[in-house]
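Chemist: this is a predicted model, with the sequence first.
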Amino acid sequence: MPKLLTEMLKGTLEGIVLATLSGRPAYGYEITAWLREQGFSDIAEGTVYALLVRVEKRGLVDVEKVPSEKGPPRKVYSLNAVGREYLEEFWRTWSFLTERLDQLREGGE
């Protein structure tokens, strides 16, 4: 993955993961696998797990431990009301930024 893409992804990955959880609850590996299917092929599981710990500490997700057939229980994350509000703010900010960047690219003011 090119360095610029990696840097830009760092700033948006939290919103991307929360958007993923807005559709349905998931555990870390599921999220990583889905992101890879969407073309984010170089995202490491450790990056996603660290991000999930951060959003859990910030109260943006609820966590449920679900039994697993292959070892210890899995932590399944779901977006809660606080996380939904945060995600809405993320999308508003994203829209603002993309509009301004489009204006710059087109040479407008």
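Modeler: Yep, it's here.

Chemist: CA only for contacts and neighbour counts going forward, please
Modeler: Noted.

Chemist: list the helices and strands the helix or strand hosting Y29 packs on?
Modeler: Y29 belongs to helix 28-37 when assigned by DSSP states H and E. Other elements packing on helix 28-37 under the criterion 3 or more Cα pairs under 8 Å, 6 or more residues apart in numbering; DSSP states H and E are helix 45-57.

Chemist: next up, a structure to set beside the first:
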Amino acid sequence: MTTQKSNDDRIALLQGTLDLLILKILVLGPRHGQGIARSIQRQSEEVFLVDHGSLYLALQRLEDKKWISAKWGVSENNRKARFYSLTAKGREHLVQKTSEWQRLTRAMGLILDGGPSGEEV
């Protein structure tokens, strides 16, 4: 997965970020792979673009960990597709990781904004 400011300015995301984003998207209900990728892109206001190779590796990893389950179905354009759903174990992991990310982003904000003591960089 990459972030995009422009076509030439791409930044690699921290490991585990794509897993968390997939789990969060699946809270809304079952989705097929392309639907997951489009939801991540749309909800990030086009900042995150998900590489299909990375997406399907992440989906397999999440399925192996029993955080998601998959079953075959028919997509909105009448094609056979695997639909992924969040499991109870996945929901627990999502809650834990969301809390960790919220602490991390708060700490980064404190440092980047000058910290609680008002120190400027």
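Modeler: Yes, it's here. Nothing here was measured: the structure is a model prediction, and the numbers come from that model.

Chemist: overall similarity of the pair, as a TM-score.
Modeler: After superposition, the two chains reach a TM-score of 0.82 (TM-score structural alignment, normalised by the length of structure 1), with 105 aligned residues with a Cα RMSD of 1.9 Å.

Chemist: and the helix holding Y29 of structure 1, which stretch of structure 2?
Modeler: Under TM-score structural alignment, the counterpart of helix 28-37 of structure 1 in structure 2 spans residues 33-42.

Chemist: which other residues reach the matching stretch?
Modeler: With contacts defined as Cα atoms under 8 Å, 6 or more residues apart in numbering, stretch 33-42 of structure 2 is touched by 21-22, 25-26, 47-50, 52, 55-56, 82-84.

Chemist: if we use 6 Å, what do you get?
Modeler: Defining contact as Cα atoms under 6 Å, 6 or more residues apart in numbering, one finds that stretch 33-42 of structure 2 is touched by 48-50.

Chemist: in strands, which of these fall?
Modeler: Within these, residues falling in strands by DSSP state E are 48-49.

Chemist: highest neighbour count among the contacts of stretch 33-42 of structure 2?
Modeler: Highest neighbour count within these, by other Cα atoms under 10 Å: F48, with 23 neighbours.

Chemist: in structure 2, where's the longest helix?
Modeler: Looking across structure 2 with DSSP state H, the single longest helix is helix 88-112.

Chemist: returning to that earlier point: give the buried residues for the helix holding Y29 of structure 1.
Modeler: For helix 28-37 of structure 1, the buried set under the neighbour-count rule, 16 or more other Cα atoms under 10 Å, comprises 28, 31-32, 35.

Chemist: do the same with stretch 86-101 of structure 1
Modeler: Quick answer for stretch 86-101 of structure 1 (16+ other Cα under 10 Å): 86-87, 90.

Chemist: and for stretch 43-61 of structure 1?
Modeler: Neighbour count says stretch 43-61 of structure 1 has 43, 48, 51-52, 55-56, 60-61 buried, by 16+ other Cα under 10 Å.
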